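Novice: Provided below for reference: sequence and predicted model.
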Amino acid sequence: MKSFTRFYLAGFLAVTSLTALPSFSHAIGFNIGWTGSGGYSMTGMFSYSDALINTGAINGSQIDTLMIDILLNGVSQGTWNLADGQGPGASAFNFNFNTTTETFLVGGLSPGLTGQRWNFMANPGVGFISGNSAQSVNIDGTSFGSVSITLRRLTATRKTAPPIPEPSTFLLFGTGMLGLLGYAARRKRQGQIQTTA
């Protein structure tokens, strides 16, 4: 009986200690969309820590990932991944996003707080720019698909994440499992007593 009580207590403490651990940040992801002129478009994705949700403006130093694919009439012309760094000849990287409104900050100069420059003018390479008057993509150092900034074509759509069980769910599950183990141990012990009697 004493060993069973110790086993049950140890299991209970292990499960309850899991619920006391600090919560870890998870990434929140967005799909990128942009439609330019002449059949040019861009798709992609980026992510940042969910600890930044509803904190307002963030910049390139606060994102975890950024990947883009430049398309002409739906056919990929090239991709770029921030993890690979800027390409040769690219302008300084600039990324600005509002985590409260979940929109890109655009309308200002491309190197400013309301502009975007993602691997722009890399040669070879692809990139994107959003300045105070227009947005466009580049392929191997040449700009294509320019559209007026007033059209607001750069979009971010939040990706849906699978639900994550809350700590209380784990506690309930763990307590139930410990109860089943205790019941099984008791049945086993009673079976041994009956067979020896």
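Specialist: Alright, I've got the coordinates. Keep in mind that this is a model prediction, so the values were computed, not measured.
Novice: going forward, measure contacts and count neighbours with C-alpha atoms only.
Specialist: Noted.
Novice: how far does the lengthiest helix in the chain sit from the chain's center?
Specialist: Using DSSP state H, we find that the single longest helix of the chain is helix 167-196. Taking C-alpha atoms, centre = their mean, to the nearest Å, one finds the center of helix 167-196 at 40 Å from the center of the full chain.
Novice: check which residues of it are buried.
Specialist: Across helix 167-196, burial judged by 16 or more other C-alpha atoms under 10 Å covers Pro167, Leu171, Gly174, Thr175, Leu178, Gly182.
Novice: redo the residues you listed as JSON lines? Include distance to Phe97.
Specialist: Output for the buried residues of helix 167-196, formatted as JSON lines (distance: C-alpha to C-alpha, whole Å):
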{"residue": "Pro167", "distance to Phe97": "31"}
{"residue": "Leu171", "distance to Phe97": "38"}
{"residue": "Gly174", "distance to Phe97": "41"}
{"residue": "Thr175", "distance to Phe97": "43"}
{"residue": "Leu178", "distance to Phe97": "47"}
{"residue": "Gly182", "distance to Phe97": "53"}
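Novice: included below, for side-by-side comparison, is a second structure:
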Amino acid sequence: MNQLLAKIIATAAATTTLSVAIAQQAQAISFNFSWQGDGGYSAQGMFGYDETTAPAIIAESGAGATNDLQFLMVSFFDSANNPLQSFNTVVNGVSESPFFAFNFDTSTQTLFGAFDVGGGTGVIGEQFFGGTIGGLLTLNQDVNQVDQFIELDRQDPGVITVTEKVPEPSSILGLLALGMSGVGSLVKKKESGNENGFN
């Protein structure tokens, strides 16, 4: 009986821990974004922030600690959809790119204005994507980290599609169901053992 009680307590503790994790996930919100250039090159990425503390407009620029954005990653692809380069532009609320620019309206869930993500950390050959949303957006490759770059693709007027990334709680709920079914089978096993004269 003590073993059964210990397993029920352990399952209850795990359920509580997972419930806290679900509550914390509800505070973080993340979005996917995508862009397609006129020549077939593309950019795909994801960003996120804490929706409980974020202002109506998230505006970020330059290197260093961000105001609200927790992470931003982006990958670039050629016209045959082959991966080119990927960058973690913002990691744990810190941008390493002095060229970083990001403006997001949290109520309409749209990007606007200046936008610059990707390279910008001083490595020759790295790619970067930016410009003005609604104006010219270009995907470029750096030549000398000063003033020379190769334009790989462009779009004018530039449009970046943003979609909310919906969390998938099914895996967490599945773990909870599995844990509870385990407790149920233990109880049934214990009851059948008692019926057969076992303790």
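Specialist: Nice, I can see it. Keep in mind the model is a prediction, meaning the values are calculated, not measured.
Novice: and Gly37 of structure 2? What does it align with in structure 1?
Specialist: Residue correspondence to structure 1 (TM-score structural alignment): Gly37 of structure 2 is matched to Thr35.
Novice: err, Glu151 of structure 2, not the other one
Specialist: Under TM-score structural alignment, Glu151 of structure 2 pairs with Ser143 in structure 1.
Novice: state the helix or strand in which its match lies.
Specialist: Using DSSP states H and E, Ser143 of structure 1 sits within strand 142-148.
Novice: related to what we said a few turns ago, tell me the contacts of the match of Glu151 of structure 2?
Specialist: Met121, Ser136, Val137 (C-alpha atoms under 8 Å, 6 or more residues apart in numbering).
Novice: what about the residue nearest to the first one when sequence neighbours are not counted, distance to Asp69 of structure 1?
Specialist: With C-alpha to C-alpha, 6 or more residues apart in numbering as the criterion, Met121 of structure 1 has its nearest non-adjacent residue at 4.3 Å, and that residue is Gly141. Distance from Gly141 of structure 1 to Asp69 of structure 1, counting by C-alpha to C-alpha, to the nearest Å: 15 Å.
Novice: check Ala57 of structure 1 too.
Specialist: In terms of C-alpha to C-alpha, Ala57 of structure 1 sits 24 Å off from Asp69 of structure 1.
Novice: again with Gly36 of structure 1
Specialist: 13 Å.
Novice: sorry, back to before: ok, and the closest non-adjacent residue to the match of Gly37 of structure 2?
Specialist: Ser41 (4.4 Å).
Novice: the helix or strand hosting that neighbour: which residues count as buried?
Specialist: Using DSSP H and E, Ser41 of structure 1 sits in strand 40-49. By neighbour count on 16+ other C-alpha under 10 Å, the buried set for strand 40-49 of structure 1 is Tyr40, Ser41, Met42, Thr43, Gly44, Met45, Phe46, Ser47, Tyr48.
Novice: what secondary structure does the closest residue to the fifth one other than its chain neighbours sit in?
Specialist: Sequence neighbours aside, Ile68 is the residue nearest to Gly44 of structure 1 in space, at 4.1 Å (criterion: C-alpha to C-alpha, 6+ apart). Following DSSP: H, G, I helix; E, B strand; the rest coil, we place Ile68 of structure 1 in the strand state.
Novice: would you mind measuring from the counterpart of Ile68 of structure 1 in structure 2 to Thr15 of structure 2?
Specialist: Using TM-score structural alignment as the criterion, Ile68 of structure 1 maps onto Ser75 of structure 2. Ser75 of structure 2 is 36 Å from Thr15 of structure 2, where distance means C-alpha to C-alpha.
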